[in-house]
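K.L.:
here are the coordinates; sequence isn't available:
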């Protein structure tokens, strides 16, 4: 049986100058690749330059899409100027992902968003973000842990009767946390499916089942919190159904 193809949206970095100078590279984190592969999908890195140039050709072979973590989303996409708390913005990456996201929405390709991915998908659907939780949301707990992504850091509460509850179960779950931005106003056709103890949105989903997105990094927890594999297995199932539609 052919595995469903999961396109992982790519990012770029520039290597440190050395003997043969530096070069720009397209990449996806290996944790995403492992998580998709171990749960029945075939992961494919989708270069940002190809998404920007021709999103249809870049994604037409994908049965599902994983929108990974990354730098901050430009506030221009939700009608704001940058606040003092905003960090690195990559306009070329945002524009490439926006082109890919618009195509995916139009074609109803199943998507799983992670960290920046939840923020990006909310903005793609017309929502807004807290540019910095600690400056804009009073009473926030710490959402930026140190050291390993495999560490569990705080809890989230998954709401009853949500799609996410069907995947992981309702109630309290321990997660990792590496972000300073978060969903503020929800985008179109999206609902909140999990929150942190301080009320910060930790997961969203779309009413049609196309989008599932979490603020934590489940790809870093597939060994220390094996239940997180279910998020990737669900993406693979949704992608298989999309392929066979």
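P.N.:
Ah, there it is. This one's a predicted model, so the numbers in the text were calculated from it and none came from an experiment.

K.L.:
only C-alpha atoms for contact and neighbour calcs from this point on.
P.N.:
Fine.

K.L.:
tell me the secondary structure for the nearest residue to residue 45 once chain neighbours are set aside?
P.N.:
If you skip the residues right next to it in sequence, residue 45 has residue 8 as its closest partner in space, 5.0 Å away by C-alpha to C-alpha, 6 or more residues apart in numbering. When classified by DSSP: H, G, I helix; E, B strand; the rest coil, residue 8 comes out as strand.

K.L.:
tell me the contacts of residue 8?
P.N.:
Applying C-alpha atoms under 8 Å, 6 or more residues apart in numbering, we find residue 8 in contact with 28, 32, 43-46, 65-68.

K.L.:
if you set the cut-off to 10 Å instead, what comes out?
P.N.:
Taking C-alpha atoms under 10 Å, 6 or more residues apart in numbering as the criterion, residue 8 is in contact with 27-29, 32-33, 36, 43-47, 59, 62, 64-68, 111-112.

K.L.:
list the helices and strands the longest helix anywhere in the chain packs on?
P.N.:
Among the elements of the chain assigned as helix by DSSP state H, the one spanning the most residues is helix 91-107. For helix 91-107, the elements it packs on are strand 5-9, strand 11-14, helix 48-53, helix 55-59, strand 64-67, strand 111-114, helix 116-124, judged by 3 or more C-alpha pairs under 10 Å, 6 or more residues apart in numbering; DSSP states H and E.

K.L.:
switch the cut-off to 8 Å
P.N.:
On a contact count with 3 or more C-alpha pairs under 8 Å, 6 or more residues apart in numbering; DSSP states H and E, helix 91-107 meets helix 48-53, helix 55-59, helix 116-124.

K.L.:
run the chain-centre distance for the last one.
P.N.:
Put simply, helix 116-124 sits 7 Å off its chain's centre (C-alpha atoms, centre = their mean, to the nearest Å).

K.L.:
that one versus helix 91-107: what angle between them?
P.N.:
For helix 116-124 against helix 91-107, the angle by axes from the mean of the first three to the mean of the last three C-alpha atoms, to 10 degrees is 70 degrees.

K.L.:
run through who's touching helix 116-124.
P.N.:
Looking at helix 116-124 with C-alpha under 8 Å, 6+ apart, the contacting residues turn out to be 67-73, 77-78, 98, 101-102, 113, 128-129, 181-183, 186-187, 190, 203-204, 213-215.

K.L.:
next, the one to line up against it:
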């Protein structure tokens, strides 16, 4: 019997009471063939490099804003909230370890913003103020089960392969920040209808980042199910999977 891929899911446990659908993330990963390992990154320094040696994938989840210092922003900006520098540090360490080991990584919402900043990109600190448009990017947690707007997925990308789709598709949304300058080495793979980068990936490293939340609405969205399955299948083929081979041999 094959051993399921283990995916480390970073989060801040203190935020969970306000994230009304957070359980769906763990249920979705399990539903489509993975073991989800929750890692509380908000409570103190973690040995992320040691942890990443024993997993097949990394999911950097959503949450509060990242430290503006990571992208040259203003820490005094009144529109920025929920910053947890301990979580930032742990997730940066996790991402860098995964990058070195070429562990498949899915960065969602806050995670996408953190990954972009770590590799040298910048953010809009508040879309409503800094890049106003008619597209509704920031909605309530409860509304994550409903469609917010469309994105257009680029052909010949990892994202399009996972989705088996290119062109327009509906997504949910719950973010007030966004990608201003995409970091070197990344390519945009989906744009919202107002031209904002909604997804990007590294062509030479298994890193995929998205601004919407398929981990939440997979139960009523075929595209979200395809995306989760695509990510999990990439974790099954992870170059970091020697530990699974040992588990299989010992069973």
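P.N.:
Good, I have the coordinates. Note that this is a predicted model, so its numbers are computed, not measured.

K.L.:
give me the TM-score for this pair.
P.N.:
The TM-score (TM-score structural alignment, normalised by the length of the first structure) is 0.88; 234 aligned residues with a C-alpha RMSD of 2.1 Å.

K.L.:
re the thing from before, of the contacts of residue 8 of the first structure, buried ones?
P.N.:
Members of the contacts of residue 8 of the first structure that pass the buried threshold by neighbour count (16 or more other C-alpha atoms under 10 Å) are listed as 27-28, 32-33, 36, 43-47, 59, 62, 64-68, 111-112.

K.L.:
quick one: end-to-end distance for stretch 186-193 of the first structure.
P.N.:
Using C-alpha to C-alpha, to the nearest Å, the end-to-end distance of stretch 186-193 of the first structure comes to 12 Å.

K.L.:
counterpart of that stretch in the second structure, which residues?
P.N.:
The alignment of stretch 186-193 of the first structure onto the second structure (TM-score structural alignment) covers residues 182-189.

K.L.:
touching that stretch from outside, list them.
P.N.:
With contact meaning C-alpha under 8 Å, 6+ apart, stretch 182-189 of the second structure is reached by 116-117, 119-122, 153-154, 157, 159, 197-203.

K.L.:
at 6 Å instead, please
P.N.:
When contacts are defined by C-alpha atoms under 6 Å, 6 or more residues apart in numbering, stretch 182-189 of the second structure is touched by residues 116, 119-121, 153-154, 199-202.

K.L.:
which residue ranges of the first structure form helices?
P.N.:
Under the criterion DSSP H, the first structure carries helices at the ranges 30-38, 48-53, 55-59, 91-107, 116-124, 133-136, 163-168, 229-243.

K.L.:
after superposition, how close is the third one to the second structure?
P.N.:
Mean deviation of helix 55-59 of the first structure from its aligned counterpart in the second structure after superposition (mean C-alpha distance after the TM-score superposition for the first structure): 1.9 Å.

K.L.:
where in the second structure does that helix fall?
P.N.:
Following TM-score structural alignment, the partner segment of helix 55-59 of the first structure in the second structure covers residues 48-52.

K.L.:
name the residues of the matching stretch that are buried.
P.N.:
Buried residues in stretch 48-52 of the second structure, counting neighbours by 16+ other C-alpha under 10 Å, are found at 48-49, 52.

K.L.:
same check on stretch 99-109 of the second structure?
P.N.:
Residues 101-109 are the ones in stretch 99-109 of the second structure that count as buried (16+ other C-alpha under 10 Å).

K.L.:
how about those in CSV, adding distance to residue 136 of the second structure?
P.N.:
Output for these, formatted as CSV (distance: C-alpha to C-alpha, whole Å):
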residue, distance to residue 136 of the second structure
101, 37
102, 34
103, 33
104, 30
105, 27
106, 23
107, 21
108, 18
109, 15
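
K.L.:
between these, which is nearest residue 137 of the second structure?
P.N.:
Of all those, residue 109 has the smallest distance to residue 137 of the second structure: 11.0 Å, by C-alpha to C-alpha.

K.L.:
give me the nearest residue to that closest one, chain neighbours excluded.
P.N.:
On the basis of C-alpha to C-alpha, 6+ apart, the spatially nearest residue to residue 109 of the second structure that is not a chain neighbour turns out to be residue 211, at 4.2 Å.

K.L.:
okay, the one you found and residue 240 of the second structure: tell me how far apart.
P.N.:
Noted for residue 211 of the second structure: a distance of 26 Å to residue 240 of the second structure, by C-alpha to C-alpha.

K.L.:
go on, residue 113 of the second structure?
P.N.:
As judged by C-alpha to C-alpha, residue 113 of the second structure and residue 240 of the second structure stand 25 Å apart.

K.L.:
more crowded one of those two?
P.N.:
Under the criterion of other C-alpha atoms under 10 Å, the comparison of residue 113 of the second structure against residue 240 puts residue 113 first, with 28 against 20.

K.L.:
residue in the first structure matching the more buried one?
P.N.:
In the first structure, the residue paired with residue 113 of the second structure is residue 119, using TM-score structural alignment.

K.L.:
the longest helix of the first structure against the second structure, how far on average?
P.N.:
Taken against the second structure, helix 91-107 of the first structure registers an average deviation of 1.3 Å after superposition, with mean C-alpha distance after the TM-score superposition for the first structure.

K.L.:
which bit of the second structure covers that helix?
P.N.:
Equivalent residues of helix 91-107 of the first structure are located at 85-101 in the second structure, counting by TM-score structural alignment.

K.L.:
any chance you could list what contacts that stretch?
P.N.:
In this structure, residues lying in contact with stretch 85-101 of the second structure by C-alpha under 6 Å, 6+ apart are 41-42, 48-49.

K.L.:
for that stretch, buried residues please.
P.N.:
For stretch 85-101 of the second structure, the neighbour count (16+ other C-alpha under 10 Å) marks 85-98, 101 as buried.

K.L.:
what's around the aligned partner of residue 30 of the second structure in the first structure, how many residues?
P.N.:
Under the alignment defined by TM-score structural alignment, residue 30 of the second structure is paired with residue 37 of the first structure. A count of nearby residues for residue 37 of the first structure, using other C-alpha under 10 Å, gives 19.
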